[in-house]
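# structure of the sequence below:
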Amino acid sequence: MIIAIGSDHTGIYYKYSINNFLIEKGHKIIDFGYSEYGKKVDYPDFIHPTAEFVNRGKANFGIIICGSGNGAAMTANKYQNIRAALVWKKEIAILARKHNNANIISLPARFVDKSKIMDIVKIFLETKFEGGRHKIRIEKIPKNPQ
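Next up, the predicted model:
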């Protein structure tokens, strides 16, 4: 699987840990995230290229990380084919995939316990979309031009 990842300075520790974890599982990682410790940066500069890569179908999934996860999710969701879900626990990861067919997980670096992050990512990537009534709902998400 090809996975795009992007983070700002608050997510750098998670980004490196997630990259290593996913590479060990045999996934290909495309890293758009910030890569230096100690300097503050603006999350959109790293989330836009990540979301655009997924939006164009060049990656199966995306992982984005910022302090609260909100700014990253808001930025990614500007793209037509993106359904970025703010996820902070396993149950939300399951529902984001099963019911919303989320293709990007947005992680709040300041609010997710380091010991749980890999389980959340693993569950997100392995959970399948249920389709059915949920497919009808997500087809209504894009705004139709009027």
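# CA only for contacts and neighbour counts going forward, please
OK.
# and the helix or strand containing residue 74, what does it pack onto?
Secondary structure assignment for residue 74, by DSSP states H and E: helix 70-76. If you count contacts as 3 or more CA pairs under 8 Å, 6 or more residues apart in numbering; DSSP states H and E, helix 70-76 packs onto helix 44-55, strand 61-66, strand 84-86, strand 104-108.
# all helices of this structure, in order?
12-24, 44-55, 70-76, 90-98, 117-126, 133-139 (DSSP state H).
# could you point out which of those sits nearest residue 83?
helix 70-76 (7.9 Å; CA to CA).
# another one to check against the first:
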Amino acid sequence: MIFIGSDHGGFELKEKIKVFLREKGVEFEDLGTFSEESCDYPDIAESVAQKVAQTDSKGILICGTGIGMSIAANKVKGIRCALCHDAYTAEYARKHNNANIIAFGGRTTGVEIAKQMVEIFLREEFEGGRHKRRIDKIAKMEGV
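Okay, here's the model as predicted:
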């Protein structure tokens, strides 16, 4: 299960990503927002991050730039939300950082790049090894 959410700045791109996920047969739950009416991104980020943390799944967050969503999501214990801009950052967010949420900007990211990043993010696995030691240090900082 993938949890997806956006604020008003990411709503249009989120709707396109949902179509892409359906076409790929990926099960997801949309946690909002459900219109382009102004809303507060921390509320959506918290909802997605809590679901991801509770279910050990993955998430997608989209706001105007992706910055606010990534900052807010990373306040939830156990979340490693990566703000990604291209295929390379999406790939290594998973391989090296074991990111469980990807964030990007609805106003800064093209649809095709967003689809590519989502596909890579969902496909790639954490490499472990020396990277696990680093992720464990981050978890220790959180008190996990």
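# reformat the helices and strands packed on helix 70-76 of the first structure as JSON lines; add mean neighbour count.
Rendered in JSON lines, the data for those read as follows (neighbours: other CA atoms under 10 Å):
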{"stretch": "helix 44-55", "mean neighbour count": "23"}
{"stretch": "strand 61-66", "mean neighbour count": "29"}
{"stretch": "strand 84-86", "mean neighbour count": "27"}
{"stretch": "strand 104-108", "mean neighbour count": "29"}
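# what's the closest of the ones you listed to residue 9 of the first structure?
strand 61-66 (7.5 Å).
# tell me what the closest one is packed against?
strand 2-7, helix 44-55, helix 70-76, strand 104-108.
# in CSV: these, plus distance to residue 94 of the first structure.
Below are these laid out as CSV (distance: least, CA to CA, whole Å):
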stretch, distance to residue 94 of the first structure
strand 2-7, 18
helix 44-55, 20
helix 70-76, 17
strand 104-108, 11
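# quick one: which of these is nearest residue 120 of the first structure?
Among these, strand 104-108 sits nearest to residue 120 of the first structure (CA to CA), with 9.3 Å.
# so which bit of the second structure is the closest one matched to?
Under TM-score structural alignment, the counterpart of strand 104-108 of the first structure in the second structure spans residues 101-105.
# average offset between that stretch and the first structure?
Overlaying the first structure shows stretch 101-105 of the second structure at a mean distance of 0.6 Å from the equivalent residues (mean CA distance after the TM-score superposition for the first structure).
# ok, now which ones touch the most centrally placed residue in the second structure?
Among the residues of the second structure, residue 102 comes closest to the average C-alpha position under CA atoms, centre = their mean, at 2.5 Å. Counting by CA atoms under 8 Å, 6 or more residues apart in numbering, residue 102 of the second structure makes contact with 59-61, 81-84, 90, 118, 121.
# one more pass at 10 Å, please.
Going by CA atoms under 10 Å, 6 or more residues apart in numbering, residue 102 of the second structure touches 4, 58-62, 66, 69-70, 73, 80-85, 89-90, 93-94, 117-118, 121-122.
# what's the span of stretch 126-143 of the first structure, first residue to last?
29 Å (CA to CA, to the nearest Å).
# scratch that, stretch 35-46 of the second structure is what I was asking about
Taking CA to CA, stretch 35-46 of the second structure runs 18 Å from one end to the other.
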